[in-house]
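Colleague: below are the sequence and a predicted model for it; my questions follow.
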Amino acid sequence: MEMQRGVVGDLTKFPELVAACTRHDVVANAARLLHTARSAGLPVIHCTAAFRPDRAGSHTGNCPFIVSLLKDPDHMLEGTPAIEVIPELRDDGDLESRRHHGFSPFTGTALDMTLRSLGVSAVVALGVSLNLGIPGLALEAVNLGYRVTVVKDAVAGIPEDYAQAVMRNTISLLATRASTADLVEAWK
């Protein structure tokens, strides 16, 4: 979820989120988990976000956070390096589901149909952020009938005490929580 160059990579506008990811080895854990998933024949889908330069297809005035982001007219534009998945996590066989509005990856995208066409009934979520994206992903996936696991050492949010509270008080009600090591062992 949103492990993109303009979010947690070299082109970020969110240095505090990058620092949280670094402190918790989020990228390294995600890379290890995705490598293991691919080796086990499991599909990897990167849920990404982008805006068109004209903002068509995006709700731009209904959310204070989006309003503040879009004060930068070049923020996360289609066709720019900022929307690319960070290199450590990319593989040619991976799929991508991009959205142009909102904070969760299911609404208004082909993600649900893609998962169903692949025979997927369980979703493993990692990435950012525990503030909005990961809870939105988990809630929508549960509402659509998927079993959800959130990888507790491959997610981050800021401030970190709030992120941990979301894991304890929200994610725990929606999803199984597992470590990278737990899943790597299960998928071997």
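Modeller: Thanks, I have it. Numbering: from 1, shown residues only.

Colleague: okay, CA-based contacts and neighbour counts for the rest of this
Modeller: OK.

Colleague: now do the contacts for the residue located most distally from the centre of the chain.
Modeller: Taking C-alpha atoms, centre = their mean, the residue of the chain most remote from its mean C-alpha position is residue 54, at 24.3 Å. Residues counted as contacts of residue 54 (C-alpha atoms under 8 Å, 6 or more residues apart in numbering): none.

Colleague: pretty sure residue 179 contacts residue 152?
Modeller: Yes - taking C-alpha atoms under 8 Å as the definition, residue 179 is a contact partner of residue 152 at 5.5 Å.

Colleague: one more structure, for comparison:
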Amino acid sequence: MGSRTEWDLAGTAVVAIECQNGTLGDDVAIPALRDAAGDLVDRIDEVLQAARAHGVRVVHAIYEGALGAANLGTEPLWRHIGPASANWTPGSLPTQVLPRLLDPADVVSPRHHGLSPVQGTELLPLLKNFGIHTVVLVGVSVNVAVLVTAAAAAGEGFHVVVARDAVRGVPPEYGEMVLENSIRQVARLARSTDLASQWQAAAANAQVAAR
């Protein structure tokens, strides 16, 4: 991505972080996060639809439960997530991507440990294998998973963009502070409507160049 508006669509992927029933659906592990979501799912859906329409790959990074592991981690957040997700297993309702956000062509990358999709997982190597160099992040939450993923992806050489109206933190005003004061240091911030228009323009330019 040579500038703020130049996109190599084939080298771009949207990574939807934990956009699943157990985080943004009815049976949630952290109710405060779902309650703060507001129109988040609508904004995520807009980004994913625009991505698919313009040849941008969509990858869902989900948490499928600890598979009975006794040691979930030392982070205090596990005191809340551990008991609430104790019965989560691969394919169970809480671990499934929200139906409206899932397309058969999407890639689903599960994990069974940690608080972010990138700690000891295959997500970033998988993206590199796909030829991806630019990652757009949507989902939850800005408090930990989005922040850690943005920093880790940037550290691995990816260009990182965070769709600021398609992510959320708890409380929401704190999420905005993290975006402005932390994530902005490792990623570009963009709004979902701007991404859609930029991708549309990039696709049109590619068609003209191919003639």
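Modeller: Now that the structure is in, tell me what you want to look at. This one's a predicted model, so the numbers in the text were calculated from it and none came from an experiment.

Colleague: which residue sits closest to the counterpart of residue 149 of structure 2 in structure 1, ignoring its sequence neighbours?
Modeller: If you follow residue 149 of structure 2 across to structure 1 using TM-score structural alignment, you land on residue 137. Excluding its sequence neighbours, the residue lying closest to residue 137 of structure 1 (C-alpha to C-alpha, 6 or more residues apart in numbering) is residue 104, at 5.2 Å.

Colleague: counterpart of that neighbour in structure 2?
Modeller: Per TM-score structural alignment, residue 104 of structure 1 is aligned with residue 116.

Colleague: for its match, what are its contacts?
Modeller: Listed by C-alpha under 8 Å, 6+ apart, the contact partners of residue 116 of structure 2 are 144-146, 148-149.

Colleague: same list (those residues) but as CSV, adding distance to residue 29 of structure 2.
Modeller: As requested, those are arranged in CSV below (distance: C-alpha to C-alpha, whole Å):
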residue, distance to residue 29 of structure 2
144, 15
145, 15
146, 17
148, 20
149, 20
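
Colleague: and the counterpart of residue 19 of structure 1 in structure 2, helix, strand or coil?
Modeller: By TM-score structural alignment, residue 19 of structure 1 lines up with residue 35 in structure 2. Put simply, residue 35 of structure 2 is helix when judged by DSSP: H, G, I helix; E, B strand; the rest coil.

Colleague: circling back to that earlier point, what's the separation between the match of residue 149 of structure 2 and residue 171 of structure 1?
Modeller: Residue 137 of structure 1 sits 10 Å away from residue 171 of structure 1, taking C-alpha to C-alpha, to the nearest Å as the criterion.

Colleague: do residue 88 of structure 1 as well
Modeller: Distance from residue 88 of structure 1 to residue 171 of structure 1, by C-alpha to C-alpha: 26 Å.

Colleague: comparing those two, which shows the higher neighbour count?
Modeller: residue 171 (23 against 14; other C-alpha atoms under 10 Å).

Colleague: can I assume the more buried one is in contact with residue 135?
Modeller: Yes - taking C-alpha under 8 Å as the definition, residue 171 of structure 1 is a contact partner of residue 135 at 6.5 Å.

Colleague: what's the match for residue 44 of structure 2 in structure 1?
Modeller: Using TM-score structural alignment, the partner of residue 44 of structure 2 in structure 1 is residue 30.

Colleague: which parts of stretch 141-161 of structure 2 are buried?
Modeller: 141-143, 145-154, 158-161 (16 or more other C-alpha atoms under 10 Å).

Colleague: so which of those sit within strands?
Modeller: Mapping the buried residues of stretch 141-161 of structure 2 onto strands (DSSP state E) picks out 159-161.

Colleague: tabulate those residues (JSON lines), appending distance to residue 22 of structure 2.
Modeller: Listed next are these as JSON lines, based on distance: C-alpha to C-alpha, whole Å:
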{"residue": "159", "distance to residue 22 of structure 2": "29"}
{"residue": "160", "distance to residue 22 of structure 2": "26"}
{"residue": "161", "distance to residue 22 of structure 2": "25"}
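
Colleague: out of those residues, flag the one nearest to residue 112 of structure 2.
Modeller: The closest of those to residue 112 of structure 2 turns out to be residue 160 (C-alpha to C-alpha; 24.2 Å).

Colleague: what lines up with that closest one in structure 1?
Modeller: So, by TM-score structural alignment, residue 160 of structure 2 is matched to residue 148.

Colleague: that match contacts residue 176, doesn't it?
Modeller: Yes - using C-alpha under 8 Å, residue 148 of structure 1 is in contact with residue 176, at 6.3 Å.

Colleague: overlap of the contact sets of these two?
Modeller: Joint contacts of residue 148 of structure 1 and residue 176 (C-alpha under 8 Å, 6+ apart) do not exist.

Colleague: what about the helices in structure 2?
Modeller: Counting by DSSP state H, one finds helices in structure 2 at the ranges 21-24, 31-37, 40-53, 78-84, 123-129, 145-155, 172-181, 192-210.

Colleague: any chance of the ones you listed in JSON lines, plus distance to residue 59 of structure 2?
Modeller: Converted to JSON lines, the helices of structure 2 look like this (distance: least, C-alpha to C-alpha, whole Å):
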{"stretch": "helix 21-24", "distance to residue 59 of structure 2": "16"}
{"stretch": "helix 31-37", "distance to residue 59 of structure 2": "20"}
{"stretch": "helix 40-53", "distance to residue 59 of structure 2": "10"}
{"stretch": "helix 78-84", "distance to residue 59 of structure 2": "23"}
{"stretch": "helix 123-129", "distance to residue 59 of structure 2": "9"}
{"stretch": "helix 145-155", "distance to residue 59 of structure 2": "13"}
{"stretch": "helix 172-181", "distance to residue 59 of structure 2": "22"}
{"stretch": "helix 192-210", "distance to residue 59 of structure 2": "17"}
